[in-house]
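A.B. asks: task: produce atomic coordinates for the following.
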Amino acid sequence: MKLAVVGGGSTYTPELIDGFARLRDTLPIEELVLVDPAADRLELVGGLARRIFAKQDHAGRITTTTDVDAGVADADAVLLQLRVGGQAARERDETWPLECGCVGQETTGAGGLAKALRTVPVVLDIAERVRRANPDAWIIDFTNPVGIVTRALLQAGHKAVGLCNVAIGFQRKFARLLDVNPSEVHLDHVGLNHLTWELGVRLGGPDGENALPRLLAEHGEAIAGDLRMDRRIVDRLGVVPSYYLRYFYAHDEVVRELGTKPSRAAEVAAMEKELLAMYGDPALDEKPELLAKRGGAFYSEAAVDLAASLLGDGGSPVQVVNTYNRGTLPFLPDDAVIEVQARVGRDGAAPLPVPALDPLYAGLIANVTAYEDLALDAALRGGRDRVFKALLAHPLIGQFDYAEGLTDRLIAHNREHLAWA
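C.D. replies: Next up is the predicted model:
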């Protein structure tokens, strides 16, 4: 089995490598190719990756290349984890929206749109290269904004499934609080990527006892604290929203907060510099503790599980993924991409049925889906007017003057990445 990781020079790749090494019985990789245009980073990450495999007695071969075509040749699956423009672009995404009084974040709002505009054309080009190399290869997308990117891939006819670590993070956290094995915890996870709610926490299976009321009663303060939300929000909802709902439920508070501290991009850039220095140490043969602060917890376990199910019979039959709606949420088009539990196998992902949603959630999902429609159109066809319409449709923006100002700033800060600008 051959896997390729595009964006393999990321400082987060050792987390993925560690998962591949530990879970080799689930996903028996014979060859792993790390692909990245940054040759200097790739050398450091690739060296540590080989040492991790060697320490854990993994027999697989790890190679590195800056050539996408060479890297994806004959790959059974390709994982996409790229960041077009790097941390410098992320820094801008997190700052210029604040000038208009809107949240600065790399996956939602104006910053998220900027990332989508930069990313979708690049991902589609890579996907075409994958298809030419092996039409049967699966593409696993971890590149944000996952929902928009996955929809672009699916609409272009690629074999693709989107992946996020939010659900597996909740699963692990709830299992720890309930003192059970994570495999016993099944989530009623519903929504769009980075716009989801845990409506239930089932023990033993999808139809098992709902432990969510007990979790909220006994651990509500800790859960709300991890989300950085007021406990009253969680209690009033009676469900657990993802961290990203904070940008919607406490938007103005977050904007004020972001204006008083360094951006997350600046923090990550400093962390990456330190991590790369560590990776260059030939004595290091395991992922460093600092990597846990980088983000993306449990990504490796989720990626292994998904790849194993798509390529064979080793993964879990039911997983939370991003895939076509196909009538699951009746208020959305069939070709909207949603994030829900799905049955995953060699033929792809089929969403499991979801009970009728409270309008409180359905309304916001429908609104953000409309924005994603317009965002994808802007990413595919370009043009100032399409960018403006997407910004105006986003519930975190929604005012004419805000959308006008943000449109000008988005184009100015991203001109080098926009072929039409």
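A.B. asks: rest of the way, CA atoms for contacts and neighbours
C.D. replies: OK.
A.B. asks: the helices in the stretch 151-300 of the chain, which residues?
C.D. replies: 166-178, 212-227, 231-237, 246-249, 251-258, 264-279, 299-311 (DSSP state H, counting those that start in this stretch).
A.B. asks: and this one, so I can compare the two:
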Amino acid sequence: MSRNALKMVTIGGGSSYTPELIEGYIKRQDQLPIKEIWLVDIPEGEKKLNIVGNMAKRMVKAAGLDWEVHLTLDRREALKDADFVSTQFRVGLLEARVKDERIPGSYGLLGQETNGAGGIFKAFRTVPIILDIVKDMKELCPDAWLINFTNPSGMITEAIQQYGKWDKVIGLCNVPVMAMMNEPATIGKELKDLTYKFAGIDHFHWHRVWDNSGKEVTMDIINKMYDGSETGLPKNIFDVKFFREQLNQMKMIPCGYHRYYYRQTEMLNHSLEEFDQNKTRAQEVMRIEHELFTLYQDPNLDHKPKQLAERGGAHYSDAACEAIASIYGDKKTHMVVSTLNRGALPDLPSDHTVEVSSIITASGALPLTFGHFQPAERGWIQLMKNMELVIDEAAVTGDYGLALQAFIMNPLIPSGQAAKDLLDEMLVANKKYLPQFADKIKELEGQGVTVHDQVAATIDEHIGQI
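C.D. replies: Coordinates of the predicted model:
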């Protein structure tokens, strides 16, 4: 590591989140001796890269810093001798998200970015790309740390560790960050006066909380969840309350994404209402992104706009900056990250990725022991983790049988012929980004599998708005 002249690389640099990343670096200018920031994207993202890259340059200049900000489509040039690499890309751009929402919805199933069929296909598209990035890093910056907040973050981090054989990686999610930002005030406390312990996997974790006298206050926060207090639910999740009796029994706070499983019927009905009204989340994100990039083009804008908080992934980038600063400075910061289990969750294998409270040091994440789950949570976490392992293996190998297994295992996809039909249609719809499944896709197309007309028309309508 070049201790006094850090080279920072962001893959997916044209993302609307980049201004928050730059802001996070600027806030930590005394902790991180940055010399170069490289923002990398692909040709399809060049326009956005130039817009957001020029804004990044204005932000750095306004802060009075002499950092060099480089914009490039050449990933290998950027990675050469990098110290920290962050990843925030979407394979297939928003077009792929439209398909992840619209195609399952046409089968009467949930269309969502990281859950159900959409989440599985996002992993199928993304895992091969992240492994290519790791391959380049091994050659060009073998001492660099990889900070991943490309979704589905847990599965991507798992693939990096298990298939990329890259240990210097931390996976991040904004969901725990938002909980810790919002929950303390509901019980009249500050975060510094509380101890949080999170355990599970990305988008499927629980947490408990204690105050500085050692008293557990988890149930105090749960009580506040039912009086209208703001507890940090992500913007992209419909707010239906958990069953109070269930939380009283588990005495833990589920993350917002548990709604898709604990209140599956209500969440599905809401998703299908949006589908019928052509008001899916992809459309909302398109609207927000259009507004953001219009703002970013203002030559006088040199700070992160407040509208970015509506994007759904607020605080991802700042968490990435804190992880980087903690590794560089051996700060021993408490963060919730995806990392190797190492016994923190004894109900899961020690050599696989979990999302847990950890201490971030110069050697990476040191996970804090959580202990055994009760039978209900143990059953859920073991099913979901093993499903993730099947998804990752299918993404790496292109094994159609494993892809089908993942669909059958997923609690949000009723098993049967319709599940197989949905899998086949989504494979064909995503063929541009699934070379590992090329032979099977060719076979399916030979059998006449297509994206059926009504769905294809509404997808085209959505994509026309991107």
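A.B. asks: where does the TM-score land?
C.D. replies: Once the chains are laid over each other, their TM-score by TM-score structural alignment, normalised by the length of structure 1 reads 0.94; 417 aligned residues with a C-alpha RMSD of 1.9 Å.
A.B. asks: burial of residue 393 of structure 2, as a residue count?
C.D. replies: For residue 393 of structure 2, the number of neighbouring residues by other C-alpha atoms under 10 Å comes to 19.
A.B. asks: would you turn the helices of the stretch 151-300 of structure 1 into CSV with distance to residue 408 of structure 1 and mean neighbour count?
C.D. replies: Rendered in CSV, the data for those read as follows (distance: least, C-alpha to C-alpha, whole Å; neighbours: other C-alpha atoms under 10 Å):
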stretch, distance to residue 408 of structure 1, mean neighbour count
helix 166-178, 32, 19
helix 212-227, 32, 16
helix 231-237, 35, 14
helix 246-249, 22, 17
helix 251-258, 20, 15
helix 264-279, 22, 16
helix 299-311, 35, 23
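A.B. asks: between those, which gets nearest to residue 18 of structure 1?
C.D. replies: With C-alpha to C-alpha as the criterion, residue 18 of structure 1 lies closest to helix 299-311 of those, at 7.5 Å.
A.B. asks: what's the average distance of that closest one to structure 2?
C.D. replies: For helix 299-311 of structure 1, the mean deviation from structure 2 after alignment is 1.8 Å (mean C-alpha distance after the TM-score superposition for structure 1).
A.B. asks: okay, whatever helix or strand comes next after that helix sits on what stretch of structure 2?
C.D. replies: The helix or strand immediately downstream of helix 299-311 of structure 1 is strand 318-324, counting by DSSP states H and E. Under the alignment (TM-score structural alignment), strand 318-324 of structure 1 falls on residues 334-340 in structure 2.
A.B. asks: mean shift between that stretch and structure 1?
C.D. replies: Relative to the matching residues in structure 1, stretch 334-340 of structure 2 has an average distance of 1.2 Å after the fit, by mean C-alpha distance after the TM-score superposition for structure 1.
A.B. asks: list the contacts of that stretch.
C.D. replies: Surrounding stretch 334-340 of structure 2, the residues in contact under the criterion C-alpha atoms under 8 Å, 6 or more residues apart in numbering are 153-154, 157, 169-173, 176-177, 198, 201-202, 323, 350-360, 365, 367.
A.B. asks: what does stretch 46-55 of structure 2 give?
C.D. replies: 13-16, 18-19, 39-41, 69-71, 73, 293, 296-297, 299, 301-302.
A.B. asks: burial count for the closest residue to residue 187 of structure 1 other than its chain neighbours?
C.D. replies: Taking C-alpha to C-alpha, 6 or more residues apart in numbering, and ignoring the residues beside it in sequence, residue 187 of structure 1 has residue 201 as its nearest neighbour in space, at 4.8 Å. Neighbourhood size, residue 201 of structure 1 [other C-alpha under 10 Å]: 29.
A.B. asks: hmm, residue 201 of structure 1 is touching residue 186, no?
C.D. replies: Yes - assessed by C-alpha atoms under 8 Å, residue 201 of structure 1 is found in contact with residue 186 at 5.9 Å.
A.B. asks: now do the contacts for residue 196 of structure 1.
C.D. replies: The contact partners of residue 196 of structure 1, by C-alpha under 8 Å, 6+ apart, come to 189, 190, 241, 242, 245, 339.
A.B. asks: do the same with residue 204 of structure 1
C.D. replies: For residue 204 of structure 1, the contacting residues are 183, 184, 185, 186, taking C-alpha under 8 Å, 6+ apart as the criterion.
A.B. asks: what is the nearest of the residues you listed to residue 299 of structure 1?
C.D. replies: Proximity of these to residue 299 of structure 1 (C-alpha to C-alpha) peaks at residue 183, which lies at 15.8 Å.
A.B. asks: how far away is the closest one from residue 25 of structure 1?
C.D. replies: With the distance defined as C-alpha to C-alpha, to the nearest Å, residue 183 of structure 1 ends up 17 Å from residue 25 of structure 1.
A.B. asks: quick check, nearest of the contacts of residue 204 of structure 1 to residue 84 of structure 1?
C.D. replies: Of the contacts of residue 204 of structure 1, the one sitting nearest to residue 84 of structure 1 (C-alpha to C-alpha) turns out to be residue 186, at 34.0 Å.
A.B. asks: counterpart of the closest one over in structure 2?
C.D. replies: Taking TM-score structural alignment, residue 186 of structure 1 has residue 195 as its aligned residue in structure 2.
A.B. asks: wait, that match sits on residue 215?
C.D. replies: No - taking C-alpha under 8 Å as the definition, residue 195 of structure 2 is not a contact partner of residue 215, at 10.0 Å.
A.B. asks: comparing the two, which shows the higher neighbour count?
C.D. replies: With neighbours defined as other C-alpha under 10 Å, residue 195 of structure 2 and residue 215 compare such that residue 195 has more, 16 against 10.
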